[in-house]
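Chemist: This is the structure alone, sequence omitted:
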């Protein structure tokens, strides 16, 4: 990915020197839920908290000396460029549709973080909080992406940011709010199906960003799209469930199968249009 000459976003909040700690109450199952959902990338943390994951006494806040390594500084620089590129892309798309795009803030943290959606640890992975309209990421996740999930490459890393920004776009368009209202009105299996459609749309929006960014700023290099497609395939619910528990339960999917995630990222990339990312209106995912 050609990123070094790109614009840096001013909407990055660095909290890596803030150390938070806390204990989850309600038993070990809460930690398991957080860890598993983190592997899937960016489910709304409010959903986790509403299912019983709570912290007793609140997190402890400490200010610590923090000296990032050269590699961490480069990653922070990288995500700032990717964020800026998503800003440029979605500003153009919203403007063309007669709307204004509100840019999200990206929060860098280390270990744990307090968001408007609650207290989260690095195990949750990158996530978007609609309550404060911020994307949160512990940069150590990229190491896990490469070594544990088998998805190396800078464009795989960019896909992660673009997917979370896709959730921000859904929030601005009122899509995620409508889905949140459905919680409790439908059974859990049906709600999971709606979550799958939400996540696949965020994948499609990530592909749409790649299309626009390359057409306007020529950011792609050979193999970049393959890196993103590989990442999408590595985090399908079917693959992760098979790895973690040895069997697959489609009715518990919340993000879609590997094939579905690849398909919708590719759909966004090839079409480059918001209306081609209507996963909620699709008969076949």
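Modeler: Alright, I've got the coordinates. Everything quoted here is computed from the prediction, not taken from an experiment.
Chemist: alpha carbons only for contacts and neighbour counts from here, please
Modeler: OK.
Chemist: Number of residues surrounding residue 18?
Modeler: Counted with other C-alpha atoms under 10 Å, residues neighbouring residue 18 total 17.
Chemist: Below is an additional structure, to be compared with the one above:
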């Protein structure tokens, strides 16, 4: 989102227990036999007992044992060491050294502009639908190479005030992206109003280019979300020591979203097309606006990052987090 684009609002694995049944069998048991009286030897006492010697001639000897008694030492169960899991990327890694920057350039998907004009709600929605299909073809392979899981964002259009999981917003403000629901909210009132406000043909071209740029920018936030940049930036900004540092983090995020959006526009500039008057109006709009809240970047810096994306068509030129502070004012 730009200054007139809006705000990005961010938003276990269940363990399955496996039990094994223990089985045991009773051993057979035999009772010992009891001797009967017939088994006993016959004993008849003599009339006179035998004399007992005064001293015993021999002492009973205990049986000798040749083997020493053995003792069984308890053995401790052997433990095998498991490797510690490698730590995941830090928030700084995710924004500064994201794999997205090495994923390669974007190829054209031969996207063409909708024949409908945003003079009505139906016309504007037809343009949103066309752009969504094109962007969903352009980004999946790049997101996958960056290690992200691609999924299409939801797109909702609104007029008046809208209640969302990310808060309440009015059509007096810009479109926006809600990260917690992965939804792009496009401002119908703005897009229809821009197109119908002026009768001049070049103004209508400007309105169409503005709508294109806005949609691609919000989709750029979705790309940040799928690759971990959006959430990491939110955490970094939350921990920022000063408001100035927090605002700088916001500008880096917003300028990057525009750079990502213009990668798509540049990749499809021949087929959409963005040539002639359309190219002129695109160049004009990326420079001319005011960053009222100092959270989206000024016109000069926005033009710098948008042009880089448009010309190179590669995310490696969009690393705003590695840029000097002067390039993200």
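Modeler: Structure's in. What do you need? Remember, it's a predicted structure, so these values are computed and weren't measured experimentally.
Chemist: quick one, helices of the stretch 151-285 of the first structure?
Modeler: All helices of the stretch 151-285 of the first structure, identified by DSSP state H, counting those that start in this stretch, fall at 154-172, 175-182, 188-217, 224-234, 237-245, 258-271.
Chemist: Those helices: which one's closest to residue 24 of the first structure?
Modeler: Nearest to residue 24 of the first structure among those is helix 237-245 (22.1 Å), distances taken as C-alpha to C-alpha.
Chemist: will you turn the helices of the stretch 151-285 of the first structure into TSV that also has distance to residue 55 of the first structure?
Modeler: TSV is the format used below for those (distance: least, C-alpha to C-alpha, whole Å):
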stretch	distance to residue 55 of the first structure
helix 154-172	25
helix 175-182	22
helix 188-217	24
helix 224-234	31
helix 237-245	25
helix 258-271	32
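Chemist: Compile these into a markdown table and extend it with columns for mean neighbour count and distance to residue 13 of the first structure.
Modeler: As requested, the helices of the stretch 151-285 of the first structure are exported to a markdown table (neighbours: other C-alpha atoms under 10 Å; distance: least, C-alpha to C-alpha, whole Å):
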| stretch | mean neighbour count | distance to residue 13 of the first structure |
| --- | --- | --- |
| helix 154-172 | 24 | 15 |
| helix 175-182 | 14 | 24 |
| helix 188-217 | 23 | 22 |
| helix 224-234 | 22 | 25 |
| helix 237-245 | 16 | 31 |
| helix 258-271 | 22 | 28 |
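Chemist: Which one, of those, ends up nearest to residue 93 of the first structure?
Modeler: For the helices of the stretch 151-285 of the first structure, the distance to residue 93 of the first structure is smallest for helix 188-217, at 9.2 Å, taking C-alpha to C-alpha.
Chemist: so what does that closest one touch, helix or strand wise?
Modeler: Using 3 or more C-alpha pairs under 8 Å, 6 or more residues apart in numbering; DSSP states H and E as the contact test, the elements touching helix 188-217 of the first structure are helix 70-96, helix 154-172, helix 175-182, helix 258-271.
Chemist: Give the equivalent position in the first structure for residue 218 of the second structure.
Modeler: In the first structure, residue 218 of the second structure lines up with residue 164, judged by TM-score structural alignment.
Chemist: right, and that match touches residue 201 too?
Modeler: No: between residue 164 of the first structure and residue 201 there is no contact, the gap being 11.0 Å when judged by C-alpha atoms under 8 Å.
Chemist: Of the helices of the stretch 151-285 of the first structure, which is nearest residue 114 of the first structure?
Modeler: helix 154-172 (17.5 Å).
Chemist: same for the closest one, what does it pack against?
Modeler: Packing partners of helix 154-172 of the first structure (3+ C-alpha pairs under 8 Å, 6+ apart): helix 70-96, strand 127-129, strand 134-138, helix 175-182, helix 188-217, helix 224-234.
Chemist: same thing but at 10 Å, please
Modeler: Counting contacts by 3 or more C-alpha pairs under 10 Å, 6 or more residues apart in numbering; DSSP states H and E, helix 154-172 of the first structure is packed against helix 70-96, strand 105-109, strand 127-129, strand 134-138, helix 141-147, helix 175-182, helix 188-217, helix 224-234.
Chemist: Have a look at how far, on average, it is from the second structure.
Modeler: Taken over the aligned residues, the distance from helix 154-172 of the first structure to the second structure averages 0.8 Å (mean C-alpha distance after the TM-score superposition for the first structure).
Chemist: What of stretch 190-205 of the first structure?
Modeler: Stretch 190-205 of the first structure sits 0.6 Å off on average (mean C-alpha distance after the TM-score superposition for the first structure).
Chemist: Which stretch of the second structure lines up against that stretch?
Modeler: Taking TM-score structural alignment, stretch 190-205 of the first structure hits residues 245-260 over in the second structure.
Chemist: how close does the residue nearest to residue 162 of the first structure when sequence neighbours are not counted sit to residue 228 of the first structure?
Modeler: Spatial nearest neighbour of residue 162 of the first structure, excluding adjacent residues (C-alpha to C-alpha, 6 or more residues apart in numbering): residue 206 at 4.8 Å. From residue 206 of the first structure across to residue 228 of the first structure, the span is 9 Å (C-alpha to C-alpha, to the nearest Å).
Chemist: Name the residues contacting each of the two.
Modeler: 158, 159, 160, 265, 266 (C-alpha atoms under 10 Å, 6 or more residues apart in numbering).
Chemist: The third one against residue 231, yeah?
Modeler: Yep, that's residue 160 of the first structure we're talking about. Yes: at 8.7 Å, residue 160 of the first structure counts as touching residue 231 under the criterion of C-alpha atoms under 10 Å.
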